[in-house]
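*Asks:* using only what follows, build the 3D model:
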Amino acid sequence: MVSHLPEGWLQQWTTIMGIERGQLTSVLEDIAGMAGVLLEADYERATLAMRDLSTSEALAAVTQQAASLQMQPDPHLPLPEQLIDLQVRILRASVQSLGYSAATAQRILLAHEPNIAHTVRILRDGDLHSRFWFWLDRFYFEVYRPWRATRLSMMDELRKKAMTALGGADRGQTPPDLSWLPAQNPALRTMARTAIEQGQLQLCLWVDPFQLFDSWTIQPGMLIVSFAEPGRLYENFREQIHSVAERTNALADPTRLTILRMIRHFDMVNTDIADYLQLARPTVSIHAKILREAGLIRSHQEGRMVRHELVAAEVRRLFRDLEKVLDLPPETDA
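*Replies:* Model (predicted):
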């Protein structure tokens, strides 16, 4: 779908919001949850309620949601900060209820907290209200809705699959059978599954047009998950993991790290490296081949000698890719 966006739209989104495009869904979920339209399928009905919501009305709605968790707003904070603080506390409790450790819950909070802060700015009395809704309306009517129409048959198949697996729409109080969900689905985490099967947590299956298999969001008392079978997105992720692992493995050897540093500083050929490290030249050739296949060095023939060059940009890219794959939190002073 991103390929269908007019030139400059993604940059416009980043300029307006100051956050990455992948966070759009999270921001909309937060506002929809406060407006009570999280499960509303009609765009106009949902967004009318969302764009009409003020900060005080949002705080009242969130306070009502927080009551089940025995939480209250902090009256010592200004109104917008009360809303942000209460939402963060609700999210922390909800994430930990799924069985995530305190450290993982904190990582999720660090990633989500900027979205919550931007949510306040989009409310009716926020400084981004008009610009945001103008951008979103254009995006929905000119890009998303036409693209979504091409996905309807796939979504209908997903809906039928879920209905068949669950035994129909009217199931009474019978605990749902979750065994058909993809193994990666968040609803299958031990604590989440137990809470769902015991009726302590309501499960909502999201029929999404993106064929996501592990997307989720949580509200007090409700877990919302996508449930498509792992497809190309999952395959791309596995390919990325494989690429990062292979390139990291090229560095996971003291000899190869030493060779990289020597290449960087002394412009050595295989013979020089072999003499310096007291290795056989074929051994140096094997190490160089591993580094070259990982894209970390370039090699060229000079007569009977092979000279190597460090590709600094690829070394830096490897560490960026590794950080992305591990989804590391931002650095702190601690």
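*Asks:* only C-alpha atoms for contact and neighbour calcs from this point on.
*Replies:* Will do.
*Asks:* can you tell me how far residue 88 sits from residue 299?
*Replies:* The gap separating residue 88 from residue 299 is 52 Å, by C-alpha to C-alpha, to the nearest Å.
*Asks:* here's the other one to compare against:
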Amino acid sequence: MTEGIFLILLVVFLALIFDFINGFHDTANAVATSIATGALSPRTAIILASFLNLLGALAFTGVAHTIGEGIANPTHLNNGLYVVLAAVLSAIGWNLLTWYLGLPSSSSHALIGSLAGALAGAAGWDAVNLLGLLIIIKVLIISPLLAVALGFLMMSAIRLLLSFLSSAKTEFYFKKMQVVTASFQAFSHGTNDAQKTMGVITFALVAGGLQQDFCIPLWVKLSAAIAMAAGTAVGGWRIIQTVSRGITPLYPSGGFSADLSSAGIIIGATILHLPLSTTHVISSSIIGVGLSKGLTNINWQTVSAIISAWVITLPVSIILGAVICRVIMLL
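*Replies:* Take a look at the predicted model:
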């Protein structure tokens, strides 16, 4: 077995490990609100999220192309396999650390930052498509702000509606409707997050010379989708606790608003082939829902911890990716 084939197999294995970790790290994104409001039991919510994550992951490939081709051209790299190996190791390490701490940080930030850092570590910043990277970073920054605004507006409109109706009866119906929005949430999560791993694996296949163009093979789609669904089935209970109860008290109408606003943003980004942080979008929509009821309705200690993780993830993963890549190349 040549070194190149061995490295490709290692990258594929580690990328699927990352996808599995991404699944249980980000399970909170798809199920936290429905668990918090009692719309779904934890077991039912995770089973539903696993299945719909799988379907969502198989439905699109545009984001995979953006991740795999938007930051660098794999055919122009001499050390492309080392770059992907370092990026995946860096992203796995950061995901495990933030999962252990119970912080809903962004797997997308970790992977994109690690990939950019590893590229810079291997061939300098000239190898990085800075324009493509900046577009991705802009989306990562703008999407949470949009989610806060949309969650706030949707919940404010619903609160206005509730003022004219029986609150208890209306919340009962929102609880039923939240099963639909939670399903939409889980599907949209799969359409964006699993594609990032598909892009990384295909990047490695092109860089390693096993294929010439950036066409996502069927086995890559299936393996990435199954790995994420399996990770989702395991459940990241530490982060579920933070997102479902740590940000703001949630009622069915609030859970409905958060699910619908964030899922709409995620599926819109997927259609536009733009990778975003599902973690940021969903947490931000919950913050927007809480803000509609006043500043005192937000647990600012939890929110500040989440924001801190958001702020440091990208620069830390860039540095970590670069360092790991340099070490691998030296070895």
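*Asks:* just give the TM-score of the two.
*Replies:* The TM-score (TM-score structural alignment, normalised by the length of the second structure) is 0.23; 128 aligned residues with a C-alpha RMSD of 6.6 Å.
*Asks:* hmm, back to that, tell me which of residue 88 and residue 299 of the first structure has more neighbours.
*Replies:* The neighbour comparison of residue 88 of the first structure against residue 299 (other C-alpha atoms under 10 Å) goes to residue 88, with 18 against 15.
*Asks:* in the helix or strand harbouring residue 57 of the second structure, what's buried?
*Replies:* Under the criterion of DSSP states H and E, residue 57 of the second structure resides in helix 42-59. Neighbour counts over helix 42-59 of the second structure (16 or more other C-alpha atoms under 10 Å) mark 42, 45-59 as buried.
*Asks:* just the helices in the stretch 201-331 of the second structure please.
*Replies:* For the stretch 201-331 of the second structure, the helices defined by DSSP state H, counting those that start in this stretch occupy 218-234, 237-245, 252-271, 278-291, 300-330.
*Asks:* just these: most buried one?
*Replies:* helix 278-291 (a mean of 29; mean count of other C-alpha atoms under 10 Å).
*Asks:* how about residues contacting the helix holding residue 57 of the second structure?
*Replies:* The contact list for helix 42-59 of the second structure, computed with C-alpha atoms under 8 Å, 6 or more residues apart in numbering, reads 27, 30-31, 34-35, 183, 186-195, 221-222, 224-226, 228-230, 232-233, 235.
*Asks:* run the last query once more with 6 Å
*Replies:* Contact partners of helix 42-59 of the second structure, identified using C-alpha atoms under 6 Å, 6 or more residues apart in numbering, comprise 31, 35, 186-187, 190-191, 194, 225, 229, 232-233.
*Asks:* and that helix with helix 252-271, angle?
*Replies:* Interaxial angle, helix 42-59 of the second structure versus helix 252-271 (axes from the mean of the first three to the mean of the last three C-alpha atoms, to 10 degrees): 20 degrees.
*Asks:* how far away from the center of its chain is helix 42-59 of the second structure?
*Replies:* 14 Å (C-alpha atoms, centre = their mean, to the nearest Å).
*Asks:* report all helices and strands that whichever helix or strand comes after it contacts.
*Replies:* Sequence-wise, the next helix or strand downstream of helix 42-59 of the second structure (DSSP H and E) is helix 62-70. Helix 62-70 of the second structure sits against helix 167-207, with contacts defined as 3 or more C-alpha pairs under 6 Å, 6 or more residues apart in numbering; DSSP states H and E.
*Asks:* repeat that for 10 Å
*Replies:* helix 107-123, helix 130-162, helix 167-207, helix 252-271 (3 or more C-alpha pairs under 10 Å, 6 or more residues apart in numbering; DSSP states H and E).
*Asks:* picking that back up, of the buried residues of helix 42-59 of the second structure, which is the nearest to residue 328 of the second structure?
*Replies:* Checking the buried residues of helix 42-59 of the second structure against residue 328 of the second structure with C-alpha to C-alpha, the nearest one is residue 57 at 31.0 Å.
*Asks:* relative to residue 244 of the second structure, how far out is that closest one?
*Replies:* Taking C-alpha to C-alpha as the measure, residue 57 of the second structure falls 24 Å from residue 244 of the second structure.
*Asks:* so the nearest residue to residue 218 of the first structure once chain neighbours are set aside: helix, strand or coil?
*Replies:* With sequence-adjacent residues excluded and distances taken as C-alpha to C-alpha, 6 or more residues apart in numbering, residue 218 of the first structure is closest to residue 224, at 6.1 Å. At residue 224 of the first structure, secondary structure determined by DSSP: H, G, I helix; E, B strand; the rest coil is strand.
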